[in-house]
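**Q** Structure here, sequence nowhere to be found:
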């Protein structure tokens, strides 16, 4: 995660990108934006806020040599640009590269913002960064105006200041894998277009990614295998115990994880088989041991829903922080007389 409390914008330019497939042309600016105070105060948090909550970072990728990655090369040139003219020229190349990725009619045209930031804080370091943003969606708003001593109203289109459609932040800071990159895509109509085709980036090989991958594996396994074969209660018990295991251990050992979460050898085999399928589908290999990223666990815990929804308009909400409560105080059965399943809940008093 980055901090923007001391950040500032040093260079900012707007271009428009067309669509190669539809033969819609690009339009380029020749000057940097000179902000007034009100516009600047609104623009800075608008651009940087999406990255403040991101835990996972990316690195540049290329099938032959990462130095041949176009955005990697352009970002390096922008960091080294010694004049406004150089910055403007490189920013145009970025738009042209984005234009070349519009290989279908669904790729939207829009405004492209190329920005240089100063004072970005990341892991106790302060650095500068390059931001690339694409604004695809405009919203309608009312504008009042005075004409002939009377006020009237008209509808105009503008940028929604609440959310960036697509953006990336390339830090002028690297590790063994290269520059640290954060990206957002809130308008992901084409999963390949922004991340794979334009930026050509991959997740960093770190604890954040390893933790994320394993929790995603467990979530998918719980939905596709446990819930389908054994019911929502077993699914929710497994998810609660998974989160509890990650909270209680600084290092995840996969063999120990299986021993602690599964009592039945059949479930262990099902998990191992599903893990192989998951790795094949996602084109990845999950490590047998890795450090836990606490921030990822906290974020994923908030996403997990442990409700049991029944077709009789009744819902049972389980506490993910009490993984043993469901198995101890909730029983599932079948009533032969009513020909219906049931849950029996044990408790001492109503809260």
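**A** Okay, I see it. Worth saying up front: this structure is predicted, and the values here are computed from it rather than measured.
**Q** hey, let's count contacts and neighbours off CA atoms from now on
**A** Will do.
**Q** what sits against residue 107?
**A** Neighbouring residues of residue 107 by C-alpha atoms under 8 Å, 6 or more residues apart in numbering: 19, 190.
**Q** Surely it is within a strand?
**A** No: counting by DSSP: H, G, I helix; E, B strand; the rest coil, residue 107 is not found in a strand; it is coil.
**Q** so how far is residue 198 from it?
**A** 12 Å (C-alpha to C-alpha, to the nearest Å).
**Q** likewise residue 98?
**A** 6 Å.
**Q** With neighbour numbers in mind, choose between those two.
**A** residue 98 (22 against 19; other C-alpha atoms under 10 Å).
**Q** which SSE is that one in?
**A** helix 84-100 (DSSP states H and E).
**Q** So which bits of that helix are buried?
**A** 87, 88, 90, 91, 92, 94, 95, 97, 98, 99 (16 or more other C-alpha atoms under 10 Å).
**Q** The nearest residue to residue 287 once chain neighbours are set aside: how many residues sit nearby?
**A** Of all residues not flanking residue 287 in the chain, residue 210 sits nearest, at 7.4 Å (C-alpha to C-alpha, 6 or more residues apart in numbering). Number of residues near residue 210 (other C-alpha under 10 Å) recorded here: 23.
**Q** can you map out the strands along the stretch 251-351 of the chain?
**A** 251-253, 289-291, 307-309, 315-317, 330-335, 340-345 (DSSP state E, counting those that start in this stretch).
**Q** As TSV, these with distance to residue 66 and mean neighbour count would be great.
**A** Listed next are the strands of the stretch 251-351 of the chain as TSV, based on distance: least, C-alpha to C-alpha, whole Å; neighbours: other C-alpha atoms under 10 Å:
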stretch	distance to residue 66	mean neighbour count
strand 251-253	31	17
strand 289-291	26	16
strand 307-309	45	14
strand 315-317	48	13
strand 330-335	54	12
strand 340-345	56	11
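**Q** Second structure follows, compare the two:
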């Protein structure tokens, strides 16, 4: 998130959240932080808000009624009465503590903060942030000792990396608010934050549809495609490139068109559509037959669509297109595999 110059950090409460299955405690603070130092305020604003992508929005949900979502209720009460931040933050901490039972959930500090003038969708709105810091870094501190110097080590928080975060904007309350997320942990280990604690689902907008469909393509090509079909790594990269090129060159996504233009073989198409069903069921997310393609989502996914063919530790071949100009073979004399590349000019 950028454009944070006008953001006001109104109040912050910090609690200590352990893992109850390891006998770690919940330590609730009776007071908000004292924030008299403007430099500390500025650092906290940057630490809390910079990691968020405000184009990727979620909303609070519940199996029966969003009104039964605990975090939705607590944050809604703070929006209505800012003086309730301390008491509601304690309830939020107690609720998270009860969800922190997975063996890989780490102990850490939970921050509940209230902001004003946060830039969002062309305006500035109030927001509530819920953040958790789990990773501690070791720092060296140099200090004078008589006429010389001494060095000690201290543990602290790296303000360049937020482990987990949730930013709730005071907009669309009837639909579960608009929410942005940060979660740097492994998906299989930290679902407690998104699924069990926050209970959020993505807004079915053009950004999420674009981002999720490219994520689906990437997962299929990396996992299902080589398992079901005998394909070389260069074939996987070629399909990655064709998928990305479709989204880069189109303004509107149509599934039938995508399948015909990108997935050439009927067997691959059938396998992809079956994989898509499992993907949607696992995430409780349906794409529909078409949607507008969001350029920012394409750019973000392009960073993780790898087009590098790594051959042992000697060569990295970047493949950007024309799979027909790459030939794979096996040399019996050396007992090694090889790739033959055809080109016109050498740069």
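**A** Now that the structure is in, tell me what you want to look at. Note that the coordinates shown come from a computational prediction; the quantities given were computed from them, not determined experimentally.
**Q** And the TM-score between them?
**A** The TM-score (TM-score structural alignment, normalised by the length of structure 2) is 0.89; 343 aligned residues with a C-alpha RMSD of 2.5 Å.
**Q** ok, so of the buried residues of helix 84-100 of structure 1, who is nearest residue 255 of structure 1?
**A** Nearest to residue 255 of structure 1 among the buried residues of helix 84-100 of structure 1 is residue 98, at 44.5 Å by C-alpha to C-alpha.
**Q** Can you give me the distance of the closest one to residue 207 of structure 1?
**A** Distance from residue 98 of structure 1 to residue 207 of structure 1, by C-alpha to C-alpha: 31 Å.
**Q** Could you do residue 181 of structure 1 as well?
**A** 16 Å.
**Q** which one in structure 2 is furthest away from the centre?
**A** What lies farthest from the middle of structure 2 is residue 147; by C-alpha atoms, centre = their mean that is 49.4 Å.
**Q** Tell me who's in contact with that one.
**A** Here residue 147 of structure 2 is in contact with no residue (C-alpha under 8 Å, 6+ apart).
**Q** And residue 67 of structure 2, by the same measure?
**A** residue 73.
**Q** Residue 181 and residue 207 of structure 1 - which one has more neighbours?
**A** A direct count of neighbours by other C-alpha under 10 Å for residue 181 of structure 1 and residue 207 places residue 181 higher, at 25 against 17.
**Q** and residue 78 of structure 1, that's in a helix?
**A** Yes: under three-state DSSP, residue 78 of structure 1 falls within a helix.
**Q** Next, the contact list for residue 137 of structure 1, please.
**A** Here residue 137 of structure 1 is in contact with 110, 159, 160, 165 (C-alpha under 8 Å, 6+ apart).
**Q** Arrange those in JSON lines, one row each, with distance to residue 126 of structure 1 and neighbour count as further columns.
**A** Listed next are the contacts of residue 137 of structure 1 as JSON lines, based on distance: C-alpha to C-alpha, whole Å; neighbours: other C-alpha atoms under 10 Å:
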{"residue": "110", "distance to residue 126 of structure 1": "31", "neighbour count": "18"}
{"residue": "159", "distance to residue 126 of structure 1": "30", "neighbour count": "16"}
{"residue": "160", "distance to residue 126 of structure 1": "29", "neighbour count": "15"}
{"residue": "165", "distance to residue 126 of structure 1": "26", "neighbour count": "17"}
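**Q** OK, contacts around the spatially closest residue to residue 289 of structure 1 that is not a sequence neighbour?
**A** Spatial nearest neighbour of residue 289 of structure 1, chain neighbours left out: residue 253 (4.5 Å); criterion: C-alpha to C-alpha, 6+ apart. Residues in contact with residue 253 of structure 1 (C-alpha under 8 Å, 6+ apart) are 288, 289, 290.
**Q** Please identify which of the residues you listed is nearest to residue 23 of structure 1.
**A** residue 290 (48.2 Å).
**Q** give the contact list for the closest one.
**A** 207, 210, 211, 251, 252, 253.
**Q** how far away is residue 102 of structure 2 from residue 119 of structure 2?
**A** 35 Å.
**Q** just residue 58 of structure 2 next, same as before
**A** 17 Å.
**Q** More neighbours: the two, which one.
**A** When residue 58 of structure 2 and residue 119 are compared for neighbours, residue 58 comes out ahead with 24 against 20, by other C-alpha under 10 Å.
**Q** Is that one in contact with residue 182, as I believe?
**A** No: Residue 58 of structure 2 is not in contact with residue 182 according to C-alpha atoms under 8 Å; the separation is 11.3 Å.
**Q** Could you pull up the residues touching the aligned partner of residue 330 of structure 1 in structure 2?
**A** The alignment partner of residue 330 of structure 1 in structure 2, by TM-score structural alignment, is residue 326. Residues near residue 326 of structure 2 by C-alpha under 8 Å, 6+ apart: 339, 340, 341, 342.
**Q** Which residue is the nearest non-sequential neighbour of the first one?
**A** By the measure of C-alpha to C-alpha, 6+ apart, the closest residue to residue 339 of structure 2 outside its immediate chain neighbours is residue 328, 4.5 Å from it.
**Q** likewise the second one?
**A** Taking C-alpha to C-alpha, 6+ apart as the measure, residue 340 of structure 2 lies nearest to residue 327, with 4.9 Å between them; neighbours along the chain are not counted.
**Q** Equivalent analysis for the third one, please.
**A** Leaving out its chain neighbours, the residue that sits closest to residue 341 of structure 2 by C-alpha to C-alpha, 6+ apart is residue 326, at 4.9 Å.
**Q** same check, this time on residue 155 of structure 2
**A** residue 138 (4.6 Å).
**Q** and the counterpart of the one you found in structure 1, what helix or strand is that in?
**A** When structure 1 is aligned by TM-score structural alignment, residue 138 of structure 2 is paired with residue 140. In this structure, residue 140 of structure 1 sits in strand 138-147 according to DSSP H and E.
**Q** Likewise for residue 243 of structure 2?
**A** helix 233-249.
**Q** roughly how far is that helix from the heart of the chain?
**A** When C-alpha coordinates are averaged (C-alpha atoms, centre = their mean, to the nearest Å), helix 233-249 of structure 2 and its chain have centres 23 Å apart.
**Q** Map residue 93 of structure 1 onto structure 2.
**A** Using TM-score structural alignment, residue 93 of structure 1 pairs with residue 91 in structure 2.
**Q** Can you name the residues that contact that match?
**A** residue 74.
**Q** For residue 206 of structure 2, see how far away residue 278 of structure 2 is.
**A** Taking C-alpha to C-alpha, one finds residue 278 of structure 2 at 21 Å from residue 206 of structure 2.
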